[in-house]
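# fold the following and give me the result.
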Amino acid sequence: MIRVLIADDEALMRSGLQMILDLQDDIEVVAVVENGREAMEAARRKNPDVALLDIRMPDMDGLTATSAMTKLPSPPAVLVLTTFALDGNIEQALLAGAAGFLLKDTPPRELVEAIRVVMRGDAVLSPAVTRRVIELQRRQLSAHSGHSDHSKLLGRLTDREREVLPQLARGLSNADIARTLFMSEGTVKGHVSRMMDKLGVTNRVQAALIAFEAGVNDEQLGQGPVLRDDPADVAEPGER
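Prediction:
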């Protein structure tokens, strides 16, 4: 059972989300609150698996709450919900540690699936948001050269991890990456976990942002010094 926290300052939105989720056999709504501070208190008390947070809330907004929640001992995966697909909000939410960013007009079926996706440790973005993220990164790369620091981070990765990163940046799940690169899903999970530790990020979306900013593509996989893989490709405990 996936335990979900809902935080939104609009009563109608809270009721609608709860009604949609209560119809699901594998989802339980454990708390419904109206601001970020109440969301943090509920997250500590209820220990949800997934938190649905509105960005614009009184008494601690969703971005601040997202950043605070990701620092909890057992943090929930955060799905940020908003009416506004503003570039600044998208970037701030992802850098704060959100596992996904959805617009409030996302169809109910896609919202439910997004909860299941982030519960599995994958990231999710609305198609419109994905386009904005990519365009944002392209504009930033054109405006300033930020490759050097990120290139140093990528230099910490093994050959295999540098094969996995572009697939992750394209939004592929671990299962899809496994099929693409002819690995087991457990091996991919291990590579993703170690890769995120080396990049200093807490979720897959942040890793994808680094990939975009560094201009990672298939042609770059073999460039630059990289660490060698361990003799055996085995997954480490835990999933990312």
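
# please count neighbours and contacts with C-alpha atoms only from this point.
Will do.

# residue 102: neighbouring residues, count only.
Per other CA atoms under 10 Å, the neighbour tally for residue 102 reads 26.

# can I assume it sits in a strand?
Yes: the assignment for residue 102 (DSSP: H, G, I helix; E, B strand; the rest coil) places it in a strand.

# my read is that it contacts residue 79, right?
Yes: the criterion here is CA atoms under 8 Å, and residue 102 meets it with residue 79 at 7.1 Å.

# touching, residue 124 and residue 112? I think so.
No: taking contacts as CA under 8 Å, residue 124 lies outside contact range of residue 112: 11.6 Å.

# the more surrounded of these two?
Summary of the neighbour comparison: residue 124 and residue 112, criterion other CA under 10 Å, with residue 124 having more neighbours (25 against 16).

# how about the nearest residue to the more buried one, chain neighbours excluded?
Excluding its sequence neighbours, the residue lying closest to residue 124 (CA to CA, 6 or more residues apart in numbering) is residue 100, at 4.7 Å.

# quick one, what contacts the one you found?
Shown here is residue 100, whose contacts under the criterion CA atoms under 8 Å, 6 or more residues apart in numbering are 78-80, 94, 118, 123-125, 205.

# how far away is it from residue 9?
Distance of residue 100 to residue 9, given as CA to CA, to the nearest Å: 19 Å.

# just give the nearest non-adjacent residue to residue 11, would you?
Distances taken as CA to CA, 6+ apart place residue 34 nearest to residue 11, at 7.8 Å, with adjacent residues excluded.

# tally up the residues packed near the one you found, please.
Neighbour count for residue 34, taken as other CA under 10 Å: 19.

# how about it, what does it touch?
Shown in contact with residue 34 (CA under 8 Å, 6+ apart): 7-11, 57.

# try it again with 6 Å
If you count contacts by CA atoms under 6 Å, 6 or more residues apart in numbering, residue 34 has them with 7-9.

# now show me the structure for the sequence below, then we'll compare the two:
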Amino acid sequence: MDDVRVLLADDDRLLCATMAAGLSECRGIRVVDVAYTGDQALRSIARRDIDVALLDVEMPGMDGIEVTACIGKEHPEIAVVILTAFARDDFLPRALYAGARGFITKDTPVDQIAAILQGVMQGNMTISPRPADLLRAEYGTIALRHHRDRDLERAVSTMPDHLRSVFELLAAAATNREIARRLHLSEATVKVYVSEILARTACESRTQLAVRTARSGIVPGT
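The predicted model follows:
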């Protein structure tokens, strides 16, 4: 198997030199160029034969994710692995959407990075443990929220009209007095209706109801 030809791009010149030296000592890896900005990385790709681009996520000018998107459009044969100092949950989905095949933190041992670079050439996708934990947590939150939303939507859809009117104002954080005035009800009646709405939606408080309604995308009055 031929050596994997790697472009390393990172604006930290010391780290870049250290990692390039370390990777060059790994069997099956050949660092053919280094770059310190996203623009330099793209220029290097245009003039060299590269198999994998190992890109720092944060660089001056074009960041690693923007460079990843450009590589995907202009050089889809090149695999991209994103390198980051921090396991931030906002970087990961953007990197994957841009087409990255790997997402690793800079504290990953060099020999493991070399194995990852070789793996992506075989079609593998690799995410370091800490970013993977963030991804699992995010999908878990989405799944839980989706379940709650369906419950809330079901509760709202079966709500009688006299409660639905109160719900719409309650979700907008109106007080009992404001609701009573706008719907021409007594505050005592509004209090009873609010209690019934909270019970139907399984909310423990008015605040929880307002937050869940906002998150669900339910638009009062539609």
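
# next, the TM-score between them, please.
In this superposition the chains share a TM-score of 0.62, using TM-score structural alignment, normalised by the length of the second structure; 145 aligned residues with a CA RMSD of 1.4 Å.

# as JSON lines, the contacts of residue 100 of the first structure with distance to residue 19 of the first structure and secondary structure would be great.
Formatted as JSON lines, those follow (distance: CA to CA, whole Å; DSSP: H, G, I helix; E, B strand; the rest coil):
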{"residue": "78", "distance to residue 19 of the first structure": "19", "secondary structure": "strand"}
{"residue": "79", "distance to residue 19 of the first structure": "17", "secondary structure": "strand"}
{"residue": "80", "distance to residue 19 of the first structure": "18", "secondary structure": "strand"}
{"residue": "94", "distance to residue 19 of the first structure": "27", "secondary structure": "helix"}
{"residue": "118", "distance to residue 19 of the first structure": "20", "secondary structure": "helix"}
{"residue": "123", "distance to residue 19 of the first structure": "24", "secondary structure": "coil"}
{"residue": "124", "distance to residue 19 of the first structure": "22", "secondary structure": "strand"}
{"residue": "125", "distance to residue 19 of the first structure": "22", "secondary structure": "strand"}
{"residue": "205", "distance to residue 19 of the first structure": "28", "secondary structure": "helix"}
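
# mind giving me the PyMOL select for those residues, buried ones only?
The following PyMOL selection, which keeps only the buried ones among the contacts of residue 100 of the first structure, applies the criterion 16 or more other CA atoms under 10 Å:
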select buried, resi 78+79+80+94+118+123+124+125+205
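
# nearest to residue 144 of the first structure among the contacts of residue 100 of the first structure?
Set against residue 144 of the first structure, the nearest of these by CA to CA is residue 94 (20.3 Å).

# what's that closest one aligned with over in the second structure?
Counting by TM-score structural alignment, residue 94 of the first structure corresponds to residue 96 in the second structure.

# got it, and residue 46 of the first structure?
Under the alignment (TM-score structural alignment), residue 46 of the first structure maps onto residue 48 of the second structure.

# and its match, how close does it get to residue 38 of the second structure?
Here residue 48 of the second structure is placed at a distance of 15 Å from residue 38 of the second structure (CA to CA).

# pull the longest helix from the second structure.
When every helix of the second structure is counted residue by residue (DSSP state H), the longest turns out to be helix 129-157.

# which helix or strand lies directly C-terminal to it?
Taking DSSP states H and E as the definition, the helix or strand that follows helix 129-157 of the second structure towards the C-terminus is helix 161-171.

# and the very next helix or strand once past that next one, what does it pack against?
With elements assigned by DSSP H and E, the helix or strand that comes after helix 161-171 of the second structure is helix 176-183. In terms of contacts (3 or more CA pairs under 6 Å, 6 or more residues apart in numbering; DSSP states H and E), helix 176-183 of the second structure is not packed against any helix or strand.

# helix 176-183 of the second structure aligns to what range in the first structure?
For helix 176-183 of the second structure, no matching stretch turns up in the first structure, with TM-score structural alignment as the criterion.

# angle of that helix against helix 161-171?
The directions of helix 176-183 of the second structure and helix 161-171 differ by 130 degrees, with axes from the mean of the first three to the mean of the last three CA atoms, to 10 degrees as the criterion.

# hmm, who's touching the helix or strand just after helix 176-183 of the second structure?
Proceeding N to C from helix 176-183 of the second structure, the next assigned helix or strand is helix 187-201, under DSSP H and E. If you take CA under 6 Å, 6+ apart as the criterion, helix 187-201 of the second structure is touched by 152, 155, 180.

# which one of those has the most neighbours?
Neighbour counts for those (other CA under 10 Å) peak at residue 152, which has 20 neighbours.

# mind listing what that one touches?
For residue 152 of the second structure, the contact set (CA under 6 Å, 6+ apart) comprises residue 201.

# residue nearest the middle of the first structure, spatially speaking?
What sits nearest the mean C-alpha location of the first structure, by CA atoms, centre = their mean, is residue 99, with 2.4 Å.

# what residues in the first structure pair up with stretch 114-133 of the second structure?
Following TM-score structural alignment, the aligned partner range for stretch 114-133 of the second structure in the first structure is 112-131.

# what's the distance between residue 112 of the first structure and residue 38 of the first structure?
Distance, residue 112 of the first structure to residue 38 of the first structure, using CA to CA: 23 Å.

# quick check: closest non-adjacent residue to residue 213 of the first structure.
Spatial nearest neighbour of residue 213 of the first structure, chain neighbours left out: residue 137 (6.0 Å); criterion: CA to CA, 6+ apart.

# swap in residue 83 of the second structure?
Taking CA to CA, 6+ apart, and ignoring the residues beside it in sequence, residue 83 of the second structure has residue 56 as its nearest neighbour in space, at 4.6 Å.

# my read: that neighbour touches residue 8, true?
No: between residue 56 of the second structure and residue 8 no contact is recorded; they are 8.2 Å apart, counting by CA atoms under 6 Å.

# between those two, point out the one with more neighbours.
In this view residue 56 of the second structure and residue 8 are compared by other CA under 10 Å, and residue 56 has more residues nearby, 29 against 24.

# look up how far residue 115 of the second structure lies from the more buried one.
For residue 56 of the second structure, the distance to residue 115 of the second structure equals 18 Å [CA to CA].

# same check on residue 127 of the second structure?
Note on residue 127 of the second structure: its distance to residue 115 of the second structure, by CA to CA, is 13 Å.
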